[in-house]
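> just need the structure, nothing else, for what follows:
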Amino acid sequence: MFLSFSRPLSVIQAVIRNLFHSLAQERGPYMRHIKRTFIVLLTVALLLYSVAYVSDFNFKTFTFPQAWLNKVINQINYTTINSTLAVHTPNDSLQIQQRGTTVAQTTDIPVYYHVAHPSNYHFILDEPDKCKQNPFLVLMVPVAPHQVDARNAIRRTWGNESSVQGKTLLTLFLVGLTGGPEAQQQLEEESRQHRDLVQSNFVDSFNLTIKTMVIMDWLATRCPQANYSMKVDSDMYLNLENLMSLLLAPNTPRQNYITGMVMWDRPVIRDKSSKWYVSEELYPELKYPTYLLGMGYVFSNDLSKKLVEASKVIKPFNIEDAYVGACLKQLGVEPSSPPDPSKFKAYLGQYIREDFFRVITTILGSPQQLIDIWKDVKRPT
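Next comes the predicted model:
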């Protein structure tokens, strides 16, 4: 799919070139006027056709499918990969530029693979000194810029924990572009107040794969000394005592280790009406490699750099947790099932206090629910 943009354009160029040569044989001022008008109209028509061909745009809706967005981003990368990468926010006030990362960008890698590679992006807000305290575990939370309530709920609950079982913890939030100067100013003020925000200059929409790989890049470049890291969504309850017990167990590997809610033999969704649709061109296999559900997975921190390396050669697609699984397969690393798989729970259903003593992670319905449950779980028995 990523290469399909060049095909219709090359066809357009060839058609126009041949038509021009054919009409050039005619003579007379009237014919010259007809030639100019006809070529302009034909060019516009063919360009509109190419847009429809590339984008699969549905004129019945105003939504932009992920496949369409990936094509647009890829075309931007294709035309500017060796210079400034200009991707504009809705107000065209910010530009995305390439930056250095742990892996050098080379010209022998197909350019469309670099959509998800962190070298395409740089940090606007950063906390490069946070890891001077040598944290044992770093919790990285991808969240939208406007989701202040979610961040504040985490700051009041598990994100406020700095030491568990004698080990240092660090919680940081990763956001993309805000889309406007006022929102950006508010985010910068929040950053000054809490010192826990990392912002990169990718467009924060439909880009969970990019966001995840930027998280890996931050861990690899800013916090390589951490023992473990966890990518955890902003709507999650996190039991740090249970998590730390897992990581401190003598049989827990210290390298090439990643665990969570393991997904085996999951079919690739080909239904275009599904939010999880992935085209054959993006991912041709019928099933994904084994991966961890994106709600929350913990890994030995050596994997962050290795995953960034793998993203150079793994074609990006929009299912971010499955994409990480594809990178792990490239590395030859098999996700590990936790000793007790029930500790990584998607949903617990009706609230029962004792259930939250047993899990490591579970999805909640709102920031307020996280606050309420945390208070109840932490109250003296």
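
> CA only for contacts and neighbour counts going forward, please
Will do.

> any buried residues in the longest strand along the chain, and which?
Using DSSP state E, we find that the single longest strand of the chain is strand 167-177. For strand 167-177, burial by neighbour count (16 or more other CA atoms under 10 Å) applies to 168-177.

> the structure of the following sequence is requested for comparison with the preceding one:
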Amino acid sequence: MLRRLRRHSSTVFVFLLFLLPMYLGILYVLKCGDPFIDNYIVQRDREPLEKYQTFLAVLVTTSSNNIEKRDAARETWLTHGNTSSVFKRFVVGIASADSSEISRLNRENREKGDLLLLPDVHDSYITLSLKVLHMLTWLDRNVDFKYVLKVDDDSFARLDVMEKELRQRNGETLYWGFFHGDAKVPKEGPLEDRDWLLCDRYVPYALGGGYVLSADLVHYIAANVDSLKLYRSEDVTVGAWLGPLDIKREHDVRFDTMNHSRGCSNQYLVTHKQSEKEMRKKHNQLKTRGRLCETEYRKAKSYVYDWEVLPSQCCKKKRGII
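Here you go, the predicted model:
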């Protein structure tokens, strides 16, 4: 009898030592969700316990397979400026991702800690407007910030200069970028947009390679999320959402955000359509020589937006503008 009790006591001890923590862990996950997954995937209908505090938020739209582009950004322009006052996330839609893809993204996030995974967004060009809507809504809900820079993963940004200039604005309402006002609505081809019925041209919008929104504009979008129309291009869509508002739209030629880079200028704040090699070259130039370009050059003409005329007359390209 005594031996049986001793064997029973040993079994209980083994259960308590090895199996009980596992059992309690399973109960926790069933009740509360996986704490690791919760850190990386947007949770539906869950209020944050506390908002992250920052001055400038940076949201980089990327796709699951673009890890080389993300690494290039991490090693170059995302290291500039006061990194303690900048909140950074690479945004990926995972609605179509399989389990191996999710595992790969989680491994990357364990190492880098800078992905924002959207479970309700299929990652493709035609869903980019929805992606921007979800990520701005998430940002409004989870982060206390003053401004957000939205950029593509093939853009190079001068965070140090941008943050310095934004701090001088004292939190003013701002929609800042390189504006397009005379864009015709494509009726065929890969950019075909049959949903735009307002007029024969798009309303003025900042090009999507990179633009800045103040927190109050992001809050406006998040507060009206159920009523907002999505169009083919995300930058067109943001311009349409903000179209009726009496806000400061600041066209800045230092945003090189057209569908091809206009060249290289040491004044550029955002340069779109950059390869990983070009990002590293610009980064090294800044570190060693304090300037962006080895040699400044211009491949395409630019324009100063004329807000005093109709949008169809706004954007006359001229030589001599960076």
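
> circling back to that earlier point, pull the most distant pair out of the buried residues of strand 167-177 of structure 1.
Greatest spatial distance in the buried residues of strand 167-177 of structure 1: 168 and 177, 29.9 Å, computed using CA to CA.

> hmm, who's touching the longest strand of structure 1?
Outside strand 167-177 of structure 1, the residues that touch it by CA atoms under 8 Å, 6 or more residues apart in numbering are 89, 133-145, 151, 159-163, 184, 196-204, 211, 215.

> let's see it at 7 Å
135-145, 159, 161-163, 196-204 (CA atoms under 7 Å, 6 or more residues apart in numbering).

> and what of stretch 31-48 of structure 2?
With contacts defined as CA under 7 Å, 6+ apart, stretch 31-48 of structure 2 is touched by 115-119, 142.

> again, only this time at 8 Å
Against stretch 31-48 of structure 2 from outside (CA under 8 Å, 6+ apart): 28-29, 106, 109, 115-119, 138, 141-142.

> trace residue 146 of structure 2 over to structure 1, please.
In structure 1, the residue paired with residue 146 of structure 2 according to TM-score structural alignment is residue 227.

> who are the neighbours in contact with the nearest residue to that match once chain neighbours are set aside?
Closest residue to residue 227 of structure 1 apart from its sequence neighbours, by CA to CA, 6 or more residues apart in numbering: residue 136 at 5.0 Å. Listed by CA under 8 Å, 6+ apart, the contact partners of residue 136 of structure 1 are 167-169, 226-228.

> which one of these is nearest to residue 372 of structure 1?
Proximity of the contacts of residue 136 of structure 1 to residue 372 of structure 1 (CA to CA) peaks at residue 169, which lies at 22.6 Å.

> residue in structure 2 matching the closest one?
In structure 2, residue 169 of structure 1 lands on residue 86 (TM-score structural alignment).

> please report how far that match lies from residue 143 of structure 2.
For residue 86 of structure 2, the distance to residue 143 of structure 2 (CA to CA, to the nearest Å) stands at 11 Å.

> show me whatever sits in contact with both of these two.
Joint contacts of residue 86 of structure 2 and residue 143 (CA under 8 Å, 6+ apart) are residue 54.

> circling back: from residue 145 of structure 2, how far out is the match of residue 169 of structure 1?
Counting by CA to CA - residue 86 of structure 2 and residue 145 of structure 2 are separated by 9 Å.
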